[in-house]
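Enquirer: predicted model follows, preceded by the sequence.
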Amino acid sequence: MRPTSLLAALSAAGVASASPPRWNPLVLRQNSTDDVNPFAGKTHFVNPAYAAKLEQTHAAFTAKGDSANALRVRKVQQVGTFVWVSRISDLPNIDAAVEAARAAQTKTGQRQIVGLVLYNLPDRDCSAGESAGELKSAEDGLRRYKEEYIAPYAARVAAAKDLDFAIVLEPDSLANLVTNMEIPGCAAAAPIYREGIAHAISALQFDHVHLYLDAAHGGWLGWDPNMPAAAKVFSEVVAIASKNGTQKARIRGFATNVSNYNPFNAVVRENYTEFSKSWDESNYCTSLSAYLKEEGLPARFIVDQGRVQMPGARKEWGEWCNVEAGFGPVPGTSNNNTVVDSLVWIKPGGESDGRCGFPNSPAAGQWHDEYVQMLVKNAHSSIDSVKL
């Protein structure tokens, strides 16, 4: 996702990949505590709906006689990805994920952790508009968000206590409150964002649900002036959530790089990162963690590596739309950073960022098979080790 005020910011300037142990449903799960990594010993949920979309990609490589990349598609189809719930009409996506995860858990005996994205704030995407949502605050959007979206969302995950959930809350939203308040739409949306996200946090306080607030990425909030300001905004929203509920609201941590292209460990440090401590996502997590701790927040992260930029593919951090990339490291790969719970694939590679960037890109969210073919060709080497 995009840092709309990047120029202003510049001027201001894990888990092992081995198979987890079998889950015994007769043994009570350990209580969700701050020192337990929710991804440890669990299998990242593989979304059959996303795997089905990749059949088009497999067919394209097969038609070209490219058996090597056709095989790689089959391996990508076995990789865990997050399920996006971006509209009220998407709520059945949770039902489908729960059913599929239960089937996988029964078949393998391995505890599943289902990744979900909660993304439907009123006045969503206030700074850019490529991913503007269905709800508007001027049209009773906040009430609808709470009653028609959050309430059934929470009911669905609450009923699936036999699974674990990692839920990313509202990508881009709070970052806009840090850097984009000069944009009238964002200034007007600020109180709606705070109240809406706080309500979502308080509604999702279940032991088997692990909440990660979106913290943008190193190219957006990773600059020295932005990190303490971001931590303060996060703290204020969690405090509102605590006032809403009967007990102190808990979040597990923060999600970074959602739908963006920053590598976790950069092989090459790009020139545009010269004056930043957060020149890759591992450094961003480490840099931000100190400010989070000062605000009394958990300094723990998941990092989206679904689409990792190719070195030199961008000339500036502000390029955010359908950038040249490859599928990143397989989720759960050891990350060598103690504040990071897991590398994950949050953005399903192949779903367009918008009508921009890569040639002939369709509207945001639509399938772009030429782009996903590129992701396959440029995929991280860990993809080749995935077992079929």
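Expert: That came in fine, so what should we check first?

Enquirer: for the rest of this, base every contact and every neighbour count on C-alpha atoms.
Expert: Fine.

Enquirer: so Ile192 touches Leu142, yeah?
Expert: Yes - with contacts counted by C-alpha atoms under 8 Å, Ile192 reaches Leu142, the gap being 7.0 Å.

Enquirer: shared neighbours of these two, anything?
Expert: Pro122 (C-alpha atoms under 8 Å, 6 or more residues apart in numbering).

Enquirer: what residues does stretch 299-306 touch?
Expert: If you take C-alpha under 8 Å, 6+ apart as the criterion, stretch 299-306 is touched by 212, 252-264, 281, 285, 288-290, 292-293, 327-329, 331, 339-349.

Enquirer: included below, for side-by-side comparison, is a second structure:
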Amino acid sequence: MPSRKTRPARLLVGVLVAAAVASSVVLGGGAATAADRSPAGRLDEAISASPGSVSVRGWAVDPDLRGAVTVRVVVDGTKRASVTANASRPDVGRARPADGPMHGVVATVTGVAAGTRSVCLVAANVGPGSDRQLGCRSVTVAKPVATAAPKPAPTPSPTPSRSPVSPNPLAAGQSRPSWSAAVEAQSAARAAGRTGVAAELDAIAGQPSAIWLGDWMDDATLVRQLGADVATARRQGRVPVFVLYAIPQRDCGLHSAGGFTDPRYRQWSSLVATTLKGTGAVVVVEPDALALLGDCPGQGDRTGLLKHAVDALADAGVAAYLDAGTSQWVDPTVMAKRLKAAGVDRARGFSTNVSNYRTTAEERAYAEKVRAALGGKARYVIDTSRNGRGWQGDWCNPSGVALGTTPRAVSDGTGLDALLWIKRPGESDGTCNGGPSAGTFSEALALGLIRGR
């Protein structure tokens, strides 16, 4: 069994945001009076997370409608989209128990002209009353980055050659995240005068790592996180790598248990895809999901959900790698069939060794077998964050392990696109072998990885 995944350490932010929103719901915000049968609701947030786009979040209910309200997204006085207010908003459900929680508004509009734009939400009325403006925000939209016109293709050589492969989306290298627990720990050590430890921690704090996304953040926090890391990557001239980790019955109820319901997962993964459109980001899709397929009840249509996520990302032009477990877990031919059913043909390829310890040589041999079983076209990435000394007999916070090769793009004639740090080194696998809860940074675990090299 492989190592389990991690949650960002700043999850409390999402809780505080939700509490603040719940408070605003109680106070009103576009609320209808007893005599007014118009819709009630609020525009909570409007931001531009990527050039040429605007993302909104809010809620809406209509006292004369048992179902979901239709809400218009209006930019500079012109309707740009109509959406159904049926996203999960537990805070609204708590504040308005008669209405229930499924009245959230989440939408992203693309093709918005650069400049400062007025973005409003308007709820369509049903029955007595009238349409209600739920709020407006001023949003600054960046101009989409122009792409150079392709050069004419050279005259084909009569010498046989391999089929052309699209450019490596990770060629510029993986970016460092906008925030990491390792950087915080390094700063704390330095402030406490522990300069030697602070210097050691730079082996992790100074390196790129992935950004994990899951059910611990609400939609507004999600969009904000995506925008922050895309902007950080642009400043570095590198590529942000995100990880989707919210599949129903995640981790089969073990240390990283959780996940969304089937409908919520579809909405959530679509939001990620539309928000990342045009950003050049890369996404690793659901570590362990296919390796654990059928291993526990409650997984629902797992293959269908993964295919939906891959399709949404492909439609948005986002390069995705569907996770394929590790070399010592599922037979390569079996994994290839699972990947095929989950839509890998529309993805860039697949990932291996996420949060695990198998050597790069083992993973490359496995990945090439999976790739061959898929027809030889799929590309792959390997997580090398903790595989410097290979497998040490345990998957959960084992001793005797070490940091692996630092992140880098690869171009060597094989199917390998990059070696990445997908797992954030130093963050616990769970409450095992003396470690804290999954996703919590441990200085002892981090130093063990550093000193084990």
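Expert: Looks like it arrived, so ask away. Model, not experiment: these values are computed from the prediction.

Enquirer: ok so, going back, give me the subset of the contacts of stretch 299-306 of the first structure lying in helices.
Expert: Mapping the contacts of stretch 299-306 of the first structure onto helices (DSSP state H) picks out Glu281, Cys285, Leu288, Ser289, Ala290, Leu292, Lys293.

Enquirer: please pick the buried ones from the residues you listed.
Expert: Among these, the ones that count as buried by 16 or more other C-alpha atoms under 10 Å are Glu281, Cys285, Leu288, Ser289, Leu292.

Enquirer: just give the nearest non-adjacent residue to the third one, would you?
Expert: The reference is to Leu288 of the first structure. Met227 (5.9 Å; C-alpha to C-alpha, 6 or more residues apart in numbering).

Enquirer: now the first one
Expert: The shortest distance from Glu281 of the first structure to any residue that is not its chain neighbour, by C-alpha to C-alpha, 6+ apart, is 4.6 Å, and that residue is Phe264.

Enquirer: how deep is that neighbour tucked in, by neighbour count?
Expert: Each residue near Phe264 of the first structure was counted by other C-alpha atoms under 10 Å, and the total is 24.

Enquirer: aligned partner of it in the second structure?
Expert: Aligned counterpart of Phe264 of the first structure in the second structure: Thr360 (TM-score structural alignment).

Enquirer: got it, and Arg194 of the first structure?
Expert: That one, Arg194 of the first structure, aligns with Thr303 by TM-score structural alignment.

Enquirer: shouldn't that match be within a strand?
Expert: No - assignment of Thr303 of the second structure by DSSP: H, G, I helix; E, B strand; the rest coil gives helix, placing it outside any strand.

Enquirer: was I right to think it contacts Lys340?
Expert: No - taking contacts as C-alpha under 8 Å, Thr303 of the second structure lies outside contact range of Lys340: 9.7 Å.

Enquirer: so the match of Arg194 of the first structure versus Ile247 of the second structure, what's the distance?
Expert: 10 Å (C-alpha to C-alpha, to the nearest Å).

Enquirer: more neighbours: these two, which one.
Expert: The residue with more neighbours, out of Thr303 of the second structure and Ile247, is Ile247; 29 against 18, by other C-alpha under 10 Å.

Enquirer: could you find the closest non-adjacent residue to that one?
Expert: Of all residues not flanking Ile247 of the second structure in the chain, Gly259 sits nearest, at 5.0 Å (C-alpha to C-alpha, 6+ apart).

Enquirer: go on, Ser178 of the second structure?
Expert: Per C-alpha to C-alpha, 6+ apart, closest to Ser178 of the second structure is Asp229, 5.3 Å.

Enquirer: tell me the SS of the one you found?
Expert: From three-state DSSP, the assignment for Asp229 of the second structure is helix.

Enquirer: can you give me the helices for the second structure?
Expert: For the second structure, the helices defined by DSSP H occupy 12-27, 90-95, 181-191, 195-205, 219-236, 262-276, 302-315, 332-341, 360-373, 443-451.

Enquirer: mind listing what's buried along the longest one?
Expert: Buried residues in helix 219-236 of the second structure, counted by 16+ other C-alpha under 10 Å: 219-233.

Enquirer: over to the second one?
Expert: Buried residues in helix 90-95 of the second structure, counted by 16+ other C-alpha under 10 Å: Pro90, Asp91, Val92, Gly93, Ala95.

Enquirer: what lines up with the last one in the first structure?
Expert: Using TM-score structural alignment as the criterion, Ala95 of the second structure has no counterpart in the first structure.

Enquirer: Val25 is in contact with Ala95 of the second structure, correct?
Expert: Yes - judged on C-alpha under 8 Å, Ala95 of the second structure makes contact with Val25 at a distance of 6.4 Å.

Enquirer: what separation is there between the counterpart of Gly439 of the second structure in the first structure and Glu351 of the first structure?
Expert: For Gly439 of the second structure, the aligned residue in the first structure is Gly365 (criterion: TM-score structural alignment). Separation of Gly365 of the first structure from Glu351 of the first structure (C-alpha to C-alpha): 5 Å.
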